[in-house]
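*Asks:* What follows is a predicted structure for the sequence shown.
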Amino acid sequence: MTEAFDTSALEHLRRTIRTCPVVDNHAHNLLRPTQLKTYPFLSITSEAHGGALEDHTTALSHLRAARQLPELYGCNEDVSWDALLAKRQQMLEKDPEGLIRTCLGGTHTLLLDDGIDDGTTVHPYQWHDRFTTGSTRRIVRIETVARDVMKRLHDLDQPWEVSIQENTGFVSAILRRFTAAFCSHISQAIEDRSVVGFKSVICYRTGLDVKPQSDDELQSAALAGLQYSYLPSCVMNDFRISIKGLNEYILITALNLLSLGSKNNGFSKPIQLHTGLGDNDINLLRSNPAHLQALIEHFPSVPFVLLHSSYPFTREAGYLATVYKNAYLDIGEVFPMLSRHGQNAVVKQSMELTPTNKILWSTDGHHFPETYWLANKQFREVIEKVLVEFIREGDLTPARSIEMVTDVMFNNSNKLYNLGLTLDVADMEGTATDVLIGGPKEPRNVSRTPSSPLASPYNGAIVPTFDRSQVSPYHGVVLDSLKQQHPGLQYIYVQWLDYMATLRVRFIPIREFERLIRSGGRIAMSLGNTGTLQNDTVTSACNTTGKILVEPDLASLRPTYSKDPLASATVMASFVTEDGDALPGCPRGRLLALAEALKTNHRIDLLIGFEVEVVFLKRTSSASEPYEPWTKMNAWGTFTPEQYTVALPVLAEIVEALQEIGIPVQQFHSESGAGQYEFILPPLPPVQAIDTLVQARQVVQQIAATHQLRATLHPMPFDGVVTAAHAHISLNSASLASAGTEKMSMPFFASVLDHLPALCAFTLPETVSYKRIIADSWTSGLWVAWGTENREVPLRKISDGHWEFRCLDGMANMYLAIAAILAAGLLGVSEGLEMKMQDCEPNPNKLDEASRILLGITNRMPTDLETALKALEADEALRNELGSGLVNDYIVMKRAEQKMLEDMPEDRRRVWLIERY
């Protein structure tokens, strides 16, 4: 039956199809220029290899692409294939990024599976941001994580035993260590906001016939596969995991973690599975998604995305997406891999049964930018043809078709992956050329700025965010989860560290905080607040004009301990501009940017672990000496009767309170000074590590106060009591071998040593800090030097890639101190700096001058703060890398602070600092 319809409505549909920006829910990295000739260009329309690919020149998919690509390259339609390639080469030589920008025209956001990134072949995922409106988001490939973990374990243990098949105990230990490391990586990715989903290629490895099993069955199969198949040949196979029991163990472990995340957070990030269409590395029969039915049913809270149209099993995938709430059908890769009629059939089959709110669009773009261009162009042609046919037959109206198009191309992925993007269809204008041949950088229909006015221009006002991509459903879910776990929650402490490491806080009732978060708002504060000292003394760094916005980071949201005076939670915050950009003077934001630069440009992930040293003091009745050590029978690692009866119950209360709010303590013990104890926190990414450190210290000090004690970070509250805040810094890489990581770590720490006198201005930030620069005390030593397991130098190497920075104390703004260390390290890595200083095995204080010179040890540590500040003023490279404005303000404030402290008598100054740190 055919119904009449409005031709203007039909034209509106066509315009929508041609101009709607896309969320590409599955794609891959583009090749670096040096690799373009390594991969055959014929592969843009075929999964075949070798001789089979040579036959592809007669396939309809290739012939169609050969007639469409001249439009992209600006040449005649009937040009020969060789002439077409020559024209393409000219464009690559003249303006390669221009070609890429054209090919990605109309793409709002890419969700990139960067599991094939080996660090040399393809561009890193964030590099692609320059060609799209929105930020590229990551899809983590679980088999790549598993391979890298196995390789890392091997490199740490090398060599593994030759008789491995006979040593079940050894293999069991490897499986336990692998599981712990793998779970840690996946859990971190679940919490990482740049990661929006996961992917498995088990289809390629051992097939989709995966059945849910008990833990014992999974472990038994994984152990057998590890012992008898994987370990004996893993080095030869470059640690690729292709053993059925082991691959299924990896997939189900990841699914269990995602399911647990759903219980904890109220939602789960999706997992994508390669299904159907692939190269000759798959077993076609086992690539049928029907095999996944039991698994999808077993994990109802985990969204499963069935990739690549599951071709030739599109109907089977569509059936699963219809009968299971948590199953979705991706209709990518068949564009441009199939002929026009094949694509037509796939789109129709996907709509035979499947609700269109369960269908997702992707290009599976990879290696060559033309794969993106062809996929988007052909999909828009086919979806238009199919929908117009449905309309002519009376099955759809043009209005409903427009909804379907925008859902498939944008809204469904936006919702499923919690991207927080906004699409206003009514504002879409233009022609197909706008999207497919370049087009505007930011399509008019994508709203990034809410229209609501500022709440108030005054200090304390809550103002709306200007980057709606940050207002993700994740925020509301995190807050809802916290409220469910703590139904009596009444207040949120929004906290940040100022330049002087004073913890500043705003107390916000939970309802107002919820409104703030759900509206994407921030807290306005006078710009002048960044230039004041601990007692609000105004310095010349204070600018009384202007404001900054304080933005809570919900990744750091955690409840306060159970005996806090208020039913509350804490969240750390950063400073941003009205446009949502990090404020250049924000220490937390600067640290985040430097860590990202290290990761993006050099493929290095940092982990930071802190040793929290505190001295517990009790009050006295003396006006001149109001504090004394809490315990006095201290020595390192001792367990005296005084510690057993007096200290241990309080220390245990602290550890239990920290564990209760999600901060595990790895160890705690007495230190050598009277009343001095240490808590060791786990290694975490830099910003997360410092957020956790600040919140842990807060709990320590609050619990101490409930026992009428003062827990201080003062570096020397009494003679002979020397307190530090050592930081363990580990350089890791998912794409570099351990040798490559070590190759990076040497220039990193060589540069840290070169800039160490200037770094001390941040890491030893008070005059009293330099009382630790003494000989033979296991503090920082007197010389700029490094040594393996040497505790008389400021930089101790523990193992390849793992170093301890020792000239650091608790009075430092840790975001600023670690940012300065990263800035120095980045300079060295970027320049490929050679570590000329030798590993110092002996105590350098015991060496004569000639011996020190032979080791390259020629500079002494600064012995006072002013010397360090002058070194910082003179260190132009470090100042520029860290931000000259930030550094200048810090120097001004430090000198103003020292003047304020110098005006106090020594005993009052010591107490003043004890009571603030």
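*Replies:* That came through fine. Note that the coordinates shown come from a computational prediction; the quantities given were computed from them, not determined experimentally.
*Asks:* Please count neighbours and contacts with C-alpha atoms only from this point.
*Replies:* Fine.
*Asks:* Would you map the helices across the stretch 751-900 of the chain?
*Replies:* Ranges of helices within the stretch 751-900 of the chain are 756-763, 814-831, 849-855, 865-874, 876-882, 884-902, based on DSSP state H, counting those that start in this stretch.
*Asks:* Comparing the ones you listed, which stretch has the densest surroundings?
*Replies:* Highest mean neighbour count of these: helix 756-763, a mean of 28 (counted as mean count of other CA atoms under 10 Å).
*Asks:* Packing partners of it?
*Replies:* helix 814-831, helix 865-874 (3 or more CA pairs under 8 Å, 6 or more residues apart in numbering; DSSP states H and E).
*Asks:* Run the chain-centre distance for that helix.
*Replies:* Offset of helix 756-763 from its chain centre (CA atoms, centre = their mean, to the nearest Å): 27 Å.
*Asks:* roughly how far is the helix or strand harbouring His475 from the heart of the chain?
*Replies:* Per DSSP states H and E: His475 is located in helix 473-485. In terms of CA atoms, centre = their mean, the centre of helix 473-485 is found 20 Å from the chain centre.
*Asks:* can I assume Leu882 is in contact with Ala823?
*Replies:* Yes - counting by CA atoms under 8 Å, Leu882 touches Ala823, with 5.8 Å between them.
*Asks:* separation between Leu285 and Asp364?
*Replies:* 22 Å (CA to CA, to the nearest Å).
*Asks:* More neighbours: which of those two?
*Replies:* Asp364 (25 against 13; other CA atoms under 10 Å).
*Asks:* helix, strand or coil for the more buried one?
*Replies:* coil (DSSP: H, G, I helix; E, B strand; the rest coil).
*Asks:* roughly how far apart are it and His26?
*Replies:* 5 Å.
*Asks:* try Gly169
*Replies:* Applying CA to CA to Gly169 and His26 gives a distance of 41 Å.
*Asks:* Specify which residue of those two has the higher count of neighbours.
*Replies:* Of the pair Gly169 and His26, His26 is the one with more neighbours under other CA under 10 Å, namely 27 against 10.
*Asks:* ok, for Leu338, nearest residue in space, not its chain neighbours?
*Replies:* Excluding the flanking residues, the one nearest Leu338 by CA to CA, 6 or more residues apart in numbering is Ser61, at 5.3 Å.
*Asks:* What separation do you get for the closest residue to Asp279 other than its chain neighbours and Phe41?
*Replies:* Closest residue in space to Asp279, ignoring its immediate chain neighbours: Glu47 at 4.9 Å, by CA to CA, 6+ apart. Distance, Glu47 to Phe41, using CA to CA: 11 Å.
*Asks:* Check Ala689 too.
*Replies:* Counting by CA to CA, the gap from Ala689 to Phe41 is 45 Å.
*Asks:* Between these two, which has more neighbouring residues?
*Replies:* More crowded of Ala689 and Phe41, by other CA under 10 Å: Ala689, with 20 against 15.
*Asks:* A further structure is provided below for comparison with the first:
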Amino acid sequence: MTPTPLDASAFDGAPLIDHHCHGVVEQTLDRPAFEDMITESNWAAPSGTSVFDSQLGVAIRRWCAPVLDLEPHVSAERYLERRAELAPELVNERLLRAAGIDRYLIETGHRGDDILDPAGMAVRAGAAADAVVRLERVAEQIIETGPAAAAYPDRFRAELREQLRLAVGVKSIAAYRIGLDFDPERPDDAEVIRAAERWLAEIEAGAPVRITDPVLIRFGIWCAVEERQAIQFHIGFGDPDVDLHRCDPLLLTEWLRRTRESGARVLLLHCYPFHRQAGYLAHVFPHVFCDVGLAINYVGARSPQVIAESLELTPFDKALFSSDAWGLPELYHLGAHLFRRGLRATIDEWIRADEWSAADGERLIRKISGENAIRAYGLADEPAWCGATGVPA
């Protein structure tokens, strides 16, 4: 008897939690601005070319166009024309609600003034939302107030605890600022004070307020460990500010050894092209989880293969869903759609080969869609911001 593959209803009883994303912009976008948001490059496409000529660009024309009353595979020109005909609020609402994401964990440390905050996202998406705190931004907020260097360690700890009152975890962009090959040792307060003195002196000399000191970044990470937090790390693929060879999660191995009994949970984000390495770390360390969020949108039609590869070693209790969407509601819609489609295709292949049962596949869907995130973050039943009201719960 031929095994019966899953149908789309397999996702019906699995609430979807986007455990790492940002917010949307709410303004009409011209073509250059839109194309800038569908590439990780910080350069415009070369003359005579378009960012739409990519897996992501094709996926937008295929899967987002119908949400805006267009035929699939419409031209980029017509897609953007139709988008501009609609109010930005309506574009956001249509695409976010079509995504079917039930809960968003939103990190606003990158250009937070340009995007909707968690409360605004809850309203626009008609969903639940919680906040995630960027550690490096906490440090920059403190230093902007001009504290004495000697006060920095206590100020940071106090500010982090305050911001965590309305947050479910933290994120570090150490991969961008110092690489993941950082010293795994926890710096003591004396080291931190000396580093704060150097940073304050640089700012007084005219340097921008941008944390790059390895001691201060490590201190922030260790403070989050001591708070027993869920700690997100950018891993792998990203914009040109990152040195990709220093974003391999295996570089965190010694730090993971030192934190495995701390009570902190470590969430490895994106991971491509290091998703197999991330799966290994989730396999051997009890406190490590991982996803392939950002990659799913960018590989588009190839997303089922990346999802399948990410599940080779990753324990099924450690795999998470995220979109890593920023700015465009298309990225949330596509992230959710390509995730569901890719995971279902992967499971169906195993079912057809008689390696898996449908019940095993349905259980995996529930875990990755939301159950694992609830456990990793210790999510309460009530989010910080609720559905259509956008008010604190």
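*Replies:* Happy to help now that I have it. As the structure is a computational prediction, the values presented were derived from the model and not from experiment.
*Asks:* Any chance you could compute the TM-score here?
*Replies:* TM-score for the superposed chains, counting by TM-score structural alignment, normalised by the length of structure 2: 0.88, backed by 382 aligned residues with a CA RMSD of 2.7 Å.
*Asks:* counterpart of Met401 of structure 1 in structure 2?
*Replies:* Quick fix: residue 401 of structure 1 reads Ser, not Met. By TM-score structural alignment, Ser401 of structure 1 lines up with Gly361 in structure 2.
*Asks:* Following the chain past the strand or helix carrying its match, name the next helix or strand.
*Replies:* Here Gly361 of structure 2, judged by DSSP H and E, is contained in helix 358-366. For helix 358-366 of structure 2, the following helix or strand on the C-terminal side (DSSP H and E) is helix 372-377.
*Asks:* and stretch 112-124 of structure 2, which residues are buried?
*Replies:* Buried residues in stretch 112-124 of structure 2, defined by neighbour count with 16 or more other CA atoms under 10 Å: Ile115, Leu116, Asp117, Pro118, Ala119, Gly120, Met121, Ala122, Val123, Arg124.
*Asks:* for those, which one is nearest Glu93 of structure 2?
*Replies:* Arg124 (5.2 Å; CA to CA).
*Asks:* On the secondary structure side, give me the element for Pro240 of structure 2.
*Replies:* Here Pro240 of structure 2 is assigned to no helix or strand, by DSSP H and E.
*Asks:* That one maps to what in structure 1?
*Replies:* So, by TM-score structural alignment, Pro240 of structure 2 is matched to Asn280.
*Asks:* Skipping its backbone neighbours, what lies nearest its match in space?
*Replies:* Ala48 (7.3 Å).
*Asks:* My read is that the one you found contacts Asp279, right?
*Replies:* Yes - between Ala48 of structure 1 and Asp279 there is a contact under CA under 8 Å: 5.8 Å.
*Asks:* So for these two, which residue has more residues nearby?
*Replies:* A side-by-side neighbour count of Ala48 of structure 1 and Asp279, using other CA under 10 Å, places Ala48 first with 16 against 13.
*Asks:* A strand includes the more buried one, no?
*Replies:* No - assessed with three-state DSSP, Ala48 of structure 1 is coil; it does not lie in a strand.
*Asks:* show me the contacts for it.
*Replies:* Neighbour list for Ala48 of structure 1: His56, Asp279, Asn280 [criterion: CA atoms under 8 Å, 6 or more residues apart in numbering].
*Asks:* any idea how far it is from Ile282 of structure 1?
*Replies:* Ala48 of structure 1 is 12 Å from Ile282 of structure 1, by CA to CA.
*Asks:* again with Asp148 of structure 1
*Replies:* Taken as CA to CA, the span from Asp148 of structure 1 to Ile282 of structure 1 is 22 Å.
*Asks:* what does Arg380 of structure 1 give?
*Replies:* 29 Å.
*Asks:* Show me where structure 2 has its strands.
*Replies:* Ranges of strands in structure 2, per DSSP state E, are 17-21, 103-107, 128-134, 167-172, 230-235, 265-270, 288-290, 385-386, 391-392.
*Asks:* what about the fourth one, how far off from structure 1?
*Replies:* Meaning strand 167-172 of structure 2. Its aligned residues in structure 1 lie a mean 0.7 Å from strand 167-172 of structure 2 after superposition (mean CA distance after the TM-score superposition for structure 1).
*Asks:* give me the stretch of structure 1 that that strand matches.
*Replies:* By TM-score structural alignment, strand 167-172 of structure 2 lines up with residues 195-200 in structure 1.
*Asks:* before we move on, what about the longest one?
*Replies:* Under the alignment (TM-score structural alignment), strand 128-134 of structure 2 falls on residues 135-141 in structure 1.
*Asks:* Go through the matching stretch and flag the buried ones.
*Replies:* Result for stretch 135-141 of structure 1 [16+ other CA under 10 Å]: buried residues Ser135, Thr136, Arg137, Arg138, Ile139, Val140, Arg141.
*Asks:* residues contacting the first one?
*Replies:* Neighbouring residues of Ser135 of structure 1 by CA under 8 Å, 6+ apart: Thr109, Leu110, Gln126, Asp129.
*Asks:* Same check for these, but in structure 2.
*Replies:* Among those, the contacts conserved in structure 2 (both residues aligned by TM-score structural alignment, their matches' CA atoms under 8 Å) are Thr109, Leu110, Asp129.
*Asks:* okay, those in CSV with distance to Ile391 of structure 1 next?
*Replies:* Shown next, in CSV, are the kept ones among the contacts of Ser135 of structure 1 (distance: CA to CA, whole Å):
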residue, distance to Ile391 of structure 1
Thr109, 30
Leu110, 31
Asp129, 37
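*Asks:* Which one of these is nearest to Leu92 of structure 1?
*Replies:* Checking the kept ones among the contacts of Ser135 of structure 1 one by one against Leu92 of structure 1 (CA to CA), the nearest turns out to be Asp129, at 19.3 Å.
*Asks:* re the thing from before, number of nearby residues for the match of Pro240 of structure 2?
*Replies:* 11.
*Asks:* again with Ala158 of structure 2
*Replies:* Neighbours of Ala158 of structure 2 under the rule other CA under 10 Å: 12.
*Asks:* and it, what pairs with it in structure 1?
*Replies:* Using TM-score structural alignment, Ala158 of structure 2 lines up with Ser184 in structure 1.
*Asks:* now Gly57 of structure 2
*Replies:* So, by TM-score structural alignment, Gly57 of structure 2 is matched to His62.
*Asks:* which residue in structure 2 lines up with the residue nearest to Asp279 of structure 1?
*Replies:* Using TM-score structural alignment, Glu47 of structure 1 lines up with Glu40 in structure 2.
*Asks:* quick one, what contacts that match?
*Replies:* Glu40 of structure 2 touches Gly238, Asp239, Pro240, counting by CA under 8 Å, 6+ apart.
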